[in-house]
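Novice: prediction below, plus the sequence it came from.
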Amino acid sequence: MNFNKNILILCSASFSLSNFRGDLIKHLLTKGFKVYCGGPDFDDNTLKKVRELGGIPVPFNLQRTGLNPLSDYNTIKELKTIMVTHKIDVLFPYTIKPVIYGSFAAKKLGIPVISLITGLGFTFSRVTTKAKVLQSVTEFLYRKALKSNKAVIFQNSDDLELFKNHKIVARNQSLHVVNGSGINLDKFPFKPRRHSASSAVKFVLVARLMKEKGVELLMNGARELKPHYPNSEFHIIGEPPENSSSAVSQKELEELDRNGTIVYHGKSINVAKSISELDIFVLPTYYREGVPRSILEALSSGMPIITTMQPGCKETVVEGKNGFLIAPKEEKPLVDAMKYFLDNPGQIEIMGQESRKLAENKFDVNLINSHIFNIIEKQL
């Protein structure tokens, strides 16, 4: 079926439209949708990328952090105006505030909503008192917002079960699970990683450099292993978030880089190229992920994975086949998993091949987008 309808994709970070939803935008265009792309903080580069994809950028104002009833109310009013102006037929929001406020706005106008829950993050981590309070408030808002949604899509079954158990969604609603955002296999091509006993073994973490992502665990693991395995390398790609109490110390990163314990890259503008030169992907997170994009990129590239038994992460590893699942917040299991590859470098290529197969069979972006489109089609 070819639709002649207007869809509004709504997000909280405009760069994610091209980075994470570019293939979905193109897929919807081939099905006849006119695709409007709503986000805050567009810059010239992001506007250009969205237009090149065929989407129509629609800037709106959103306070991305905190809860301010007045500014949040104004966001709902602005979203209603946008939907009326562009004659939106269906709303597809993702991330917390767009899902909640977009759903409120669309409900007032009778516009069907298909929400994507991309991970529950710090808010549902329960690691601090603040997180626990935020979870209670967010659950209340989600419950009000999602009850009239046509469909709700989750990126892992743990999040779906949590929403059902906490009665945030009704069990008779149209509820679905897709395997993350998917990965474009062509953009992250497979690269065999052959190692001899004398080859350097290169671990890498790519993330926002927050404590909840387990960055400090990797730094401590590097301190422990580097003296015993001089041919080991521990690469960290990313930046500490600004104005965040959970940010990893920039000073400590730079000091460890100076003394040769880690290789600190900062932010990468070409992750595909960066990870193609490295061997094993590490993400010892205790953050509630959807399915981490960084792991999908590593799978496609053919890297073994070391990550935690967290929702969204455990779906990316077949234990002992393409990597290892470890307990969150514990340093020893991480060190043991990294030591395995240092002692058995021949396993890097074997497990990397299994990672690529998993990417092809489970996480191919074309499979994910077809699944999402089928959900939209059914609801319309």
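Specialist: Right, received. Where do you want to start? Model, not experiment: these values are computed from the prediction. Residues are numbered from 1 along each chain as shown.
Novice: going forward, measure contacts between C-alpha atoms and count neighbours the same way
Specialist: OK.
Novice: and the helices in the protein?
Specialist: Ranges of helices within the chain are 15-19, 22-30, 44-53, 69-85, 96-109, 129-146, 157-165, 215-225, 250-258, 271-276, 293-301, 331-343, 346-358, 365-379, based on DSSP state H.
Novice: could you list every helix and strand in contact with the shortest one?
Specialist: With contacts defined as 3 or more C-alpha pairs under 8 Å, 6 or more residues apart in numbering; DSSP states H and E, helix 15-19 has these neighbours: helix 44-53.
Novice: also this one, for the comparison:
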Amino acid sequence: MSARVLCIGGEDHHLRIPFLLALGERGFGVTAAGTGDPAPFFRAGLEFISYRFDRFLNPLADWTALGTLSKLVADVGPELVQSFDTKPNLLVPLAARHLRVRIVRTINGLGWVYSSRSPLALALRPIYCALHRLAARSTAATLFQNCDDQAFFEDHGMVGRGSSRLIPGSGIDIAGFEEAMFARQPPAELRKALGLGNCEVVITVTRITRQKGISTLLDAAALVHKARPQVRFLLVGPRQSEGPMAVPQSEIDRHAPYVTAIGPRSDIPALLGLADIFAFPTEYREGVPRALLEAALAGLPIVATKMPGCSDVVHDGWSGYLVPPRTPDALAARILDLLRERETARAMGARAAELVKREFGLDLTVARYSQVYAELLDPSLRSASDQHPRRAVAQ
């Protein structure tokens, strides 16, 4: 397979570098385009093109991005374009609708518009549905990371005539992650550097926004602190880049005795290695959160919210616990349960790791994507599993 594939994402597109490299190993010519730092792509030997769009609501910037993306696709001249993330999944099909190119979009979560209860989000939903229906007209295949999102799109007519496939998660480089775990800074040194001492640690890796449940987590941390004062909560992820959605630093500072926010980090495997529990209080409709896959692979028991995507990784009572979103009491109670019942916590962490290795490995994910691409580029290769494309699951 020598077809050129242009993969377009947003600012976190670098997290897909292992996926892009694996596509290249399968014979595809891969070019990446994104809005983040190009350096990781160049270090990996990947061709990368920078472009710009506004992550937040900005019609003028979105209109400009349409023209930029249209020119980008025309200049690269790929046989197939793969888009990821909310804005690119809308803009790319619209920008390339006049070009002879097959477009595949991956719905990795429905994001703020479909998760927030704010008046603005509720007002935007019909507009986003209409835009997705329009984008679907130019889309050859829509891929979903969880069945809840697939059902939502199909029930609302947002798939169009293209095929609909379920491919769980974005794939995680298991060998690479485990190598990073073994090569990490010794936990004792890292604990000392972070001022954690011998405390029990609950870690959260996510954007520091209200929609990601950080306010709920802070309230839960206060409850845990009252019952178990030696516990420390470690928040890892960007805050300053999150604009109006960011949790104010002053709100975090009120919990300073037992909560430490350290910003975005590149040593996530090492940080997970020093933790006892992973908490993920999101209020978003997630795809399959990479943070959960990495936490599970690190053998951590997880307490997450009962939201689409989270339940694909956390099986309640088996590999962790699920609690309703926006319920700090329930979140705190499950964290305390795991801290008190260490054998149960270890067993859950081991099961979570085995689940990820079995169902979310990068090799399996890339094989599924490659199958979809091959069938679109050569319809004679279409498998029997795609005879009913509206409910097909990539094998």
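Specialist: Alright, I've got the coordinates. Everything numeric in this text was worked out from a predicted model, so none of it was measured.
Novice: circling back to that earlier point, deepest of the helices of the first structure, which one?
Specialist: Most buried of those by mean neighbour count (mean count of other C-alpha atoms under 10 Å) is helix 293-301; its value is a mean of 26.
Novice: any chance of the helices of the first structure in CSV, plus distance to Val201 of the first structure?
Specialist: Output for the helices of the first structure, formatted as CSV (distance: least, C-alpha to C-alpha, whole Å):
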stretch, distance to Val201 of the first structure
helix 15-19, 29
helix 22-30, 33
helix 44-53, 36
helix 69-85, 48
helix 96-109, 39
helix 129-146, 37
helix 157-165, 34
helix 215-225, 12
helix 250-258, 17
helix 271-276, 13
helix 293-301, 16
helix 331-343, 7
helix 346-358, 9
helix 365-379, 30
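Novice: mind checking how far the residue nearest the centre of the second structure is from Ala140 of the second structure?
Specialist: What sits nearest the mean C-alpha location of the second structure, by C-alpha atoms, centre = their mean, is Pro289, with 4.0 Å. Using C-alpha to C-alpha, to the nearest Å, Pro289 of the second structure is found at 25 Å from Ala140 of the second structure.
Novice: swap in Thr282 of the second structure?
Specialist: 31 Å.
Novice: higher neighbour count, the two?
Specialist: Counted by other C-alpha atoms under 10 Å, Thr282 of the second structure and Ala140 do not tie: Thr282 has more neighbours, with 27 against 22.
Novice: can you count the residues close to the nearest residue to the more buried one once chain neighbours are set aside?
Specialist: Spatially, and ignoring its direct neighbours in sequence, Thr282 of the second structure is nearest to Lys212 (4.1 Å; C-alpha to C-alpha, 6 or more residues apart in numbering). Look at Lys212 of the second structure: counted by other C-alpha under 10 Å, it has 23 neighbours.
Novice: what's the separation between Lys212 of the second structure and Leu274 of the second structure?
Specialist: Taking C-alpha to C-alpha, one finds Lys212 of the second structure at 23 Å from Leu274 of the second structure.
Novice: quick check: the aligned residue for Leu293 of the second structure in the first structure?
Specialist: Matched by TM-score structural alignment, Leu293 of the second structure corresponds to Leu296 in the first structure.
Novice: is it true that that match touches Leu358?
Specialist: No: contact criterion C-alpha atoms under 8 Å: Leu296 of the first structure and Leu358 do not qualify, at 9.5 Å.
Novice: give the residues shared as contacts by these two.
Specialist: The contact sets of Leu296 of the first structure and Leu358 overlap at Thr316 (C-alpha atoms under 8 Å, 6 or more residues apart in numbering).
Novice: which ones are touching Leu131 of the second structure?
Specialist: So Leu131 of the second structure contacts Leu90 (C-alpha under 8 Å, 6+ apart).
Novice: how about it, what's its partner in the first structure?
Specialist: Leu131 of the second structure maps onto Leu141 in the first structure, with residues paired by TM-score structural alignment.
Novice: Val231 of the second structure now?
Specialist: The equivalent of Val231 of the second structure in the first structure is Ser232 (alignment by TM-score structural alignment).
Novice: what is the neighbour count of its match?
Specialist: Neighbour number of Ser232 of the first structure under other C-alpha under 10 Å is 22.
Novice: that one and Glu252 of the first structure, how far apart?
Specialist: Taken as C-alpha to C-alpha, the span from Ser232 of the first structure to Glu252 of the first structure is 20 Å.
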